[in-house]
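Kindly return the folded structure for what I paste below:
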Amino acid sequence: METRTYTLKDISLNICDGVHNTVIDDENGDCLLLSAKNIQCGRIVFDENTDRKINRELCNKLKKRTKLSKNDIAITTVGANVGDLAIVGDGSENYEFQRSVGIIKANTKIADPIFLFYLLGTNSFNYYFHVIATGSAQPCLFLGTLNKIKVQLPPIPTQQKIASILSAYDNLIQNYKKQIEALQTAASELYKEWFVRFRFPGWQTTEFENGIPEGWKVERIGNVGEVIGGGTPSTENEEYWDGDIPWLSPVDLSDNTNVYVSRGSKNITELGLKKSSAKMMPKDTVLLSSRAPVGYVALAKNPICTNQGFKSVVCNTSVIQPIYLYYYFRMNKNYLQSIASGATFPELSGSMMKKIKVLLPPEKVQQQFSERANSFIAKAELLSEQITNLTQQRNLLLPRLMSGKLELK
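Presented below is the predicted three-dimensional model:
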């Protein structure tokens, strides 16, 4: 395939970053000031609880420099996720970025912005961004460096065809993600209906005693399961790492949207497990992050171990179902965070975890809930696997299309 080499500066109308000056928030503002944390999985993600608000006048003033508009490419330029990308979509008039985000406005006579987004999002470019990022405190991708990055572009019609093919994959992936969200919402609502509103099967004929259904109990976590901490093998010993044992840290759950998790970003060896405080836990262990931050929760899809940032629970399934405890922790995240303590950062200790009280419905009710909830989760897990496959296929397509191994039609 015929291509031509350009620098990003050659093919861009504007490359800049977000606001550098101190900005005063406006809690009544109708615009947002976003940062690198809002760039996730190729999209700009909003969080109404944490996003900074600014007024319209200030937002418009900032736009005079960035000229932010639809189909611009936002790139993380500061921090561990340097090089992460997102396409600016509809509604760009309602937000601006802080300096941790760079903005690339493609010259559409030379570069199709969607094609450029996919090109810069390939593994080779992501690796390159991390290599060229500099900074003593944290990695920084400076604008001068960004301008000089070289890219190979085919003619515009070819770029547009490739972008159309890859976008079709992303549209399907987003559709699956919406289905997963709906299934997870259904499972959460089922929990609320049965165990918060107490509209469980047979509730109409059930007597209540002390505010809970008759026959239900309140028990401490330490009496319904084993609370297990974790540990980290020495990072100075290579023999402890890159083995076959899945090892999890709270960071691994930061962007996890699935109920079940099978592994984190790192594995350890048998020797690493033996020489640390990490402990193997069985499938269906309820994994709860106990610090930095408190409240991430997942179920183990297979035997797994964690670092010291977890206080996990191996349930006594004759008393409590893992999926029930999973949703109990999810619904009570604010409470868990409120009881955490510590001088450096809030933390749930093992003794605190054991004392936490949990409402225990009868075994039959828990079993019924488990069956219903797991039916939703199983469908979501299947869709998640399809997303993984589609993502891998999409990532393989671009280099094959660029090399001519696959013919464009």
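
use CA for all of it now, contacts and neighbours both
OK.

Can you tell me what sits against stretch 380-394?
With Cα atoms under 8 Å, 6 or more residues apart in numbering as the test, stretch 380-394 has contacts from 166, 169-170, 173, 176-177, 179-180, 183-184, 258.

Scan these and report the most crowded one.
Greatest neighbour count in these, by other Cα atoms under 10 Å, goes to Ile180: 22 neighbours.

from the contacts of stretch 380-394, which ones fall inside helices?
If you go by DSSP state H, the contacts of stretch 380-394 have 166, 169-170, 173, 176-177, 179-180, 183-184 in helices.

Next, the structure of the following sequence, for comparison with the previous one:
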Amino acid sequence: MSTTWNTGRLGDVCRVVPGYAFKSSDWQADGIPVVKIKNITGNNSVDLATTDCVPQGLLTPKLQKFVVKDGDILVAMTGATAGKVGKVRTNRPLLLNQRVAKIAPVDADPDFIWAIVSSQEYQERFFYLADGAAQPNMSGGQIEGVEVPLPPLPVQRRIAGILTAYDELIENSQRRIKILDSMARALYREWFVHFRFPGHESVPRVPSPLGEIPQGWEVKKLSAVAEVNRSQINARSALEALHYIEISSVSPGQIDSTTTYAFADAPGRARRIVQHGDMLWSCVRPNRRSYAQVMHPAPDTIASTGFAVLTATKVPFTFLFFATTTDDFVAYLTNNATGAAYPAVTAPTFEKADLLVPSVALLKKFGDVTIPIAEEIHTLQRQIQNLRRTRDLLLPRLLSGQIDVEAIPS
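Down below sits the predicted model:
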């Protein structure tokens, strides 16, 4: 069986509302949280762990259309994440910043619209709307002009019902990942920031360049415990194909996707060789926290030269990951970035960073606890990728009528 549904513009059935241009003087530490580009993570979610705020008094009738609530669909309109979408999960009022748009269904089922725009196909369509090689950018009108299938509303609801089951499994895995990451990060803070590690009561403190630290610990340069950009391929490398990690495919804490190329067709920046346990850190705009740990990569996985690849040599790779993703480390990179338009750091910036390195025994204990957590997170991320792939393969079959949605109870 095959069915051809009507199609129409996204703007025919949805309102697309670009965010509000707040003044620089509006920003403050608390108040009403505002969703910015940085909060659209690239994994079909909106990360509200760190948000900038504006005063409560700014929530006037004039700004009501920029209010974001639970279940709203957002799309990034500019930058490396242009075209990425996310669904808001919150129990508090939020406001929408410029360069992020809200897609508000009016004459369509919201879950059906989410199923469409969150698919890989449509996120790529959004991305290719963006013009400007240096800074991709799209308008609300361009988003509204994207063509979408528009089956009858009862069919939309049936399709959404099928795909929502996949979304719920994905969201459940994402919650588990956040819990596991929080557990490991809390352990790092407890042992290596607050110095409440096993047996700390009997260990005296001694002075160091970073203040008082436990006796037997040392302040070392990152280059003493890890290598930066250990190896890379060149034009003579005997690769038939490679799996490429580009900066836009990395969101805070994870690699969202890789792209397979024949070696001859690969981008010129596909040069950094990566291996299990390596840490990827985007050198451009480090305040955006585009970093991830590489876990069990396919052979011939190569990262962009826009990354610094950190390979742990004297510490567990999980220790290196948490040590280089603290707020203090991000601030160090941000303060040492150069270039007004595209602030960036270099390999020596990483190599010269000070790290507080504990005893070998304590490092081993930390690795014994956190490496299994990293493995479990990796398993959950793989499950999410498989669920998304299955969901994206199922969507066109539902829309084309290969699967008879009319026979599915509403």
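
picking up where we left off before, dump the ones in helices among the contacts of stretch 380-394 of the first structure to CSV, plus distance to Gly144 of the first structure.
Formatted as CSV, those follow (distance: Cα to Cα, whole Å):
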residue, distance to Gly144 of the first structure
Leu166, 30
Tyr169, 33
Asp170, 31
Ile173, 34
Tyr176, 39
Lys177, 37
Gln179, 42
Ile180, 41
Leu183, 45
Gln184, 44
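
Now do the helices in the stretch 101-250 of the first structure.
With DSSP state H, counting those that start in this stretch as the criterion, the stretch 101-250 of the first structure has helices at 113-120, 123-132, 143-148, 156-195.

Looking at the ones you listed, which is nearest to Asp84 of the first structure?
Closest to Asp84 of the first structure of the helices of the stretch 101-250 of the first structure, according to Cα to Cα: helix 123-132, at 7.4 Å.

In the closest one, which residues are buried?
For helix 123-132 of the first structure, the neighbour count (16 or more other Cα atoms under 10 Å) marks 126, 129-130 as buried.

quick one on the thing from earlier: can you lay out the contacts of stretch 380-394 of the first structure as JSON lines showing distance to Glu193 of the first structure?
Below are those laid out as JSON lines (distance: Cα to Cα, whole Å):
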{"residue": "Leu166", "distance to Glu193 of the first structure": "41"}
{"residue": "Tyr169", "distance to Glu193 of the first structure": "36"}
{"residue": "Asp170", "distance to Glu193 of the first structure": "34"}
{"residue": "Ile173", "distance to Glu193 of the first structure": "30"}
{"residue": "Tyr176", "distance to Glu193 of the first structure": "26"}
{"residue": "Lys177", "distance to Glu193 of the first structure": "24"}
{"residue": "Gln179", "distance to Glu193 of the first structure": "21"}
{"residue": "Ile180", "distance to Glu193 of the first structure": "20"}
{"residue": "Leu183", "distance to Glu193 of the first structure": "15"}
{"residue": "Gln184", "distance to Glu193 of the first structure": "14"}
{"residue": "Asn258", "distance to Glu193 of the first structure": "21"}
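
Show me the two of the residues you listed that sit farthest apart.
Longest distance between any two of those is 27.2 Å, between Leu166 and Gln184; criterion Cα to Cα.

which residues touch the equivalent of Gly253 of the second structure over in the first structure?
By TM-score structural alignment, Gly253 of the second structure lines up with Thr257 in the first structure. The contact partners of Thr257 of the first structure, by Cα under 8 Å, 6+ apart, come to none.
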